[in-house]
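S.K.: Next comes the sequence, and after it the predicted model I'd like to discuss.
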Amino acid sequence: MYLLMLVLFLLCALVHLWASAARRVTLRRITKPLLMPLLLAFYILSAARPEPLAAAALLCGFVGDVALVMPGAEEKREKPHPLLMAGLGAFALGHLCYIAVFIRGVTRWPSVWTMVLAAAALCLLFIKIFLELRPHMGALMPTGTAYLVVLLTMAFFAGMSGVAGGAPLRGMGGLFFILSDYILARSILLGERRCTHLAVMSTYLTAQTLLVLSLL
């Protein structure tokens, strides 16, 4: 049964990515809310002991997907759209759920130097992204900054728990999540590019899939 869920997820993902590339807005809005429930079904059916918080993270992704796919949610305006704020909140909560899963699953962390170097690299990445986007954030400054901190924290624990547990896909998933949200942030704050939706969703789906696979 889990193979059927995986096939359905991959088919839905391919259709959604095609719709994103071809700018078929209606089809994109129909397929996007189906993605995380199908991935969640695959995870529950394939994991020996599914983590409730991992399932909650995917459900938060579903809520964020629905919020951001609604008309006007990703448009830049003087005051952030309530759907954009709801989407950011849902994804931030999902990242917190992932953090809890990653921390709880580690019995022995990597060396101190490994963790310090990883933290330093992510701090530099935070500075780079923040300085680039700060002039354009406006009213999104507090929320966007807090979200970036949560996102990078999730990526840190994904990478470190992946190293500790021999699950390199987890760290890769965290990095793809950063890339996806960075592209989305540039799209919202600096203006949409032609292939933005395709770039955001391809990296986002890669991120979620890698995180799920690392937990099996």
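M.R.: Here it is on my side, so go on.
S.K.: drop to CA atoms for contacts and neighbour counts, all remaining ones
M.R.: OK.
S.K.: secondary structure element for the nearest residue to Leu34 once chain neighbours are set aside?
M.R.: Leaving aside its chain neighbours, Leu34 sits nearest to Cys12 (7.4 Å; criterion: C-alpha to C-alpha, 6 or more residues apart in numbering). Using DSSP states H and E, Cys12 sits in helix 2-22.
S.K.: And that helix, how far out from the chain middle?
M.R.: Relative to its chain's centre, helix 2-22 lies at 17 Å (C-alpha atoms, centre = their mean, to the nearest Å).
S.K.: That helix - contacts with which helices or strands?
M.R.: Using 3 or more C-alpha pairs under 8 Å, 6 or more residues apart in numbering; DSSP states H and E, the elements in contact with helix 2-22 are helix 25-46, helix 196-214.
S.K.: adding another structure so you can compare the two:
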Amino acid sequence: MDTREMVTPRNPCFSAQSPHIARWLSPFFLACAFYFLIWVPEDQPLWVSALVKGLPVLCLVVFLGAVAPEGGSTPLFQGGLLCSFVGDACLVWPEAFLYGMAAFAAAHLLYLAALGFSPLRPGLLLPVLLPAGAFLGLLRPHLPPALAAPVAAYSLLMALVLWRGLARRGGAGRGALLFAFSDALLAWDTFVRPLPRGRLLVMASYYAGQAFLARSAVGSPRRRAR
């Protein structure tokens, strides 16, 4: 039997897991609702703000531990989520922006390793790099000189994760695309011009992107095909 058939949503064994998956995802949705409902002011950087902001991501770590196959790329996705939690906490304090960016860069490295390079689909790389380069060109005049090189390196790493996510398609592609969109909104809102409801758009797309990436690990073709 073709191993690809084992990972399609129509597979009965996969479908039978849906209630179990939904049950373990419910804390994530509750944590997201809690964050948006209490809406901790950004001008009051407190540890409780960092915890509430990062709680949905921690719920995804638990979700993967409960439903994803052991071994394979699951620990890499969990590591990426934990690094993201550190990044979320750092970004609560403006003076810790570089530390937050470093934590998210580590998360993207782990996601890159988790997504792998098969199938390669090199034709997707240029359509990803060109818009990323154009956006960086628009952003760069507004960046402090000390951040120009780190933001450029981070943007390249994010573009590589987007390439690999799109190459994998499905939830991985949607997750990487939403994550990149969230990062672009955050950069524009922070360095160029505040966006109307910018924080809401940034966090909604960010949480959705992380959820899609985590969900893609449950039915990873890379693991099942081995």
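M.R.: Arrived safely, thanks for sending. Predicted model only: the values in this text are computed from it and were never measured.
S.K.: For the two chains, what TM-score is obtained?
M.R.: Once superposed, chain against chain, the TM-score is 0.81 (TM-score structural alignment, normalised by the length of the first structure); 192 aligned residues with a C-alpha RMSD of 2.1 Å.
S.K.: Dump the helices and strands packed on helix 2-22 of the first structure to a markdown table, plus distance to Phe176 of the first structure.
M.R.: Converted to a markdown table, these look like this (distance: least, C-alpha to C-alpha, whole Å):
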| stretch | distance to Phe176 of the first structure |
| --- | --- |
| helix 25-46 | 16 |
| helix 196-214 | 5 |
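S.K.: what's the distance between the spatially most central residue of the first structure and Val163 of the first structure?
M.R.: Nearest to the mean C-alpha position of the first structure, counting by C-alpha atoms, centre = their mean, stands Phe177 at 4.3 Å. Phe177 of the first structure sits 18 Å away from Val163 of the first structure, going by C-alpha to C-alpha, to the nearest Å.
S.K.: do Ala146 of the first structure as well
M.R.: 26 Å.
S.K.: still on that earlier bit, what's next to the helix holding Cys12 of the first structure, contact-wise?
M.R.: Helix 2-22 of the first structure has contacts (C-alpha atoms under 8 Å, 6 or more residues apart in numbering) with 25, 27-28, 31-32, 34-35, 38-39, 41-43, 45-46, 195, 197-198, 201-202, 205.
S.K.: List the neighbours of the biggest helix by length in the second structure that are in contact with it.
M.R.: Criterion DSSP state H: the longest helix present in the second structure is helix 145-168. With contacts defined as C-alpha under 8 Å, 6+ apart, helix 145-168 of the second structure is touched by 101, 105, 108-109, 111-112, 115-121, 124-125, 128-129, 132, 136, 140, 172-177, 180.
S.K.: Taking their axis directions, the helix or strand just after it and helix 145-168 sit at what angle?
M.R.: Using DSSP H and E, the helix or strand that follows helix 145-168 of the second structure towards the C-terminus is helix 170-187. Here helix 170-187 of the second structure points in a direction 160 degrees away from that of helix 145-168 (axes from the mean of the first three to the mean of the last three C-alpha atoms, to 10 degrees).
S.K.: In contact with the counterpart of Gln78 of the second structure in the first structure, which residues?
M.R.: Counting by TM-score structural alignment, Gln78 of the second structure corresponds to Ala55 in the first structure. Neighbouring residues of Ala55 of the first structure by C-alpha under 8 Å, 6+ apart: 40, 43-44.
S.K.: run the last query once more with 7 Å
M.R.: Contact analysis of Ala55 of the first structure by C-alpha atoms under 7 Å, 6 or more residues apart in numbering lists Leu40.
S.K.: now the angle from the helix or strand hosting it to helix 196-214?
M.R.: Assigned by DSSP H and E, Ala55 of the first structure belongs to helix 52-69. Angle, helix 52-69 of the first structure to helix 196-214, by the same axes, to 10 degrees: 170 degrees.
S.K.: what angle sits between helix 52-69 of the first structure and helix 25-46?
M.R.: 180 degrees.
S.K.: Could you check how far helix 52-69 of the first structure is from the centre of its chain?
M.R.: With C-alpha atoms, centre = their mean, you get 9 Å for helix 52-69 of the first structure.
S.K.: Now it on the second structure. Mean distance?
M.R.: Helix 52-69 of the first structure differs from its equivalent in the second structure by a mean of 0.7 Å after superposition (mean C-alpha distance after the TM-score superposition for the first structure).
S.K.: can you check stretch 35-43 of the first structure too?
M.R.: When the second structure is overlaid, stretch 35-43 of the first structure sits 1.0 Å from its aligned residues on average, using mean C-alpha distance after the TM-score superposition for the first structure.
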